[in-house]
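Undergrad: Return atomic coordinates for the entry below.
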Amino acid sequence: MSSTADPSRLETAAYRLKSALAALETAVARRIEGDLSHGALNLQLDAAQSDRARLAEELDHSAERIAALEAANRDVAGRLDQTMDAIRSVLATHGA
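TA: Next up, the predicted model:
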């Protein structure tokens, strides 16, 4: 009886082949899952970058509005000071 025809060796070889195929299928499934996960992460990254750009633009607009409001506040405060000084002057002149 030749060693290549030995049933136990054939069974062992078949078992090893099945195990190797199962390992290959597992590796392929992991790779596919990893690729899909990588694609999903890229989509999330793109969305985050888009949100960041939008938020940066909104922040710039808000900073401009704050600067304009601060300038208007300074202008109004100056006018109020002038008006109060004028009222004090009139009151002082007319003895009230």
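
Undergrad: From here on, just use CA atoms for contacts and neighbour counts.
TA: Fine.

Undergrad: Which of the helices or strands spans residue 36?
TA: When secondary structure is defined using DSSP states H and E, the element that contains residue 36 is helix 7-93.

Undergrad: to compare against the first, here's another:
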Amino acid sequence: MTAIDDALTRLDTALGRLEATVTRRLEAERSPDEREIELALMAEDRARLAAALDAASARLAEVEATADAVGARLDRAIDAVEGVLTRPSDDPRPAA
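TA: The predicted structure is shown next:
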């Protein structure tokens, strides 16, 4: 490698670093209005997601309560059927 090639390589590296620094600086200096808008949008998203989570939690509670009620009724029905099936055949009570 010649001295010129070495100098061009160093210059290219320095330019890359300079471009990266300028890009970071520009991003850091974004106007406060843009940041406020972005924060407001994030707050709206958070509120919307919180409301959706609350609704889903309420619906889950309803489904669980319904499942518990159905399970209790099913247990009673199973007990009734087992009672009929295990009743002795000489029982004077009429079959249901």
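
Undergrad: Quantify their similarity with the TM-score.
TA: Structural agreement between the two chains, given as a TM-score (TM-score structural alignment, normalised by the length of structure 1), stands at 0.61; 62 aligned residues with a CA RMSD of 1.3 Å.

Undergrad: how near is the aligned residue in structure 2 for residue 26 of structure 1 to residue 16 of structure 2?
TA: In the superposition onto structure 2, residue 26 of structure 1 corresponds to residue 45 when matched by TM-score structural alignment. Plainly put, residue 45 of structure 2 is 37 Å away from residue 16 of structure 2 if you go by CA to CA, to the nearest Å.

Undergrad: With residue 65 of structure 2 instead?
TA: Here the criterion is CA to CA. By it, residue 65 of structure 2 lies 63 Å from residue 16 of structure 2.

Undergrad: now swap in residue 68 of structure 2 and tell me
TA: According to CA to CA, residue 68 of structure 2 stands 65 Å off from residue 16 of structure 2.

Undergrad: One more: residue 69 of structure 2?
TA: For residue 69 of structure 2, the distance to residue 16 of structure 2 equals 68 Å [CA to CA].

Undergrad: One more: residue 52 of structure 2?
TA: Separation of residue 52 of structure 2 from residue 16 of structure 2 (CA to CA): 46 Å.
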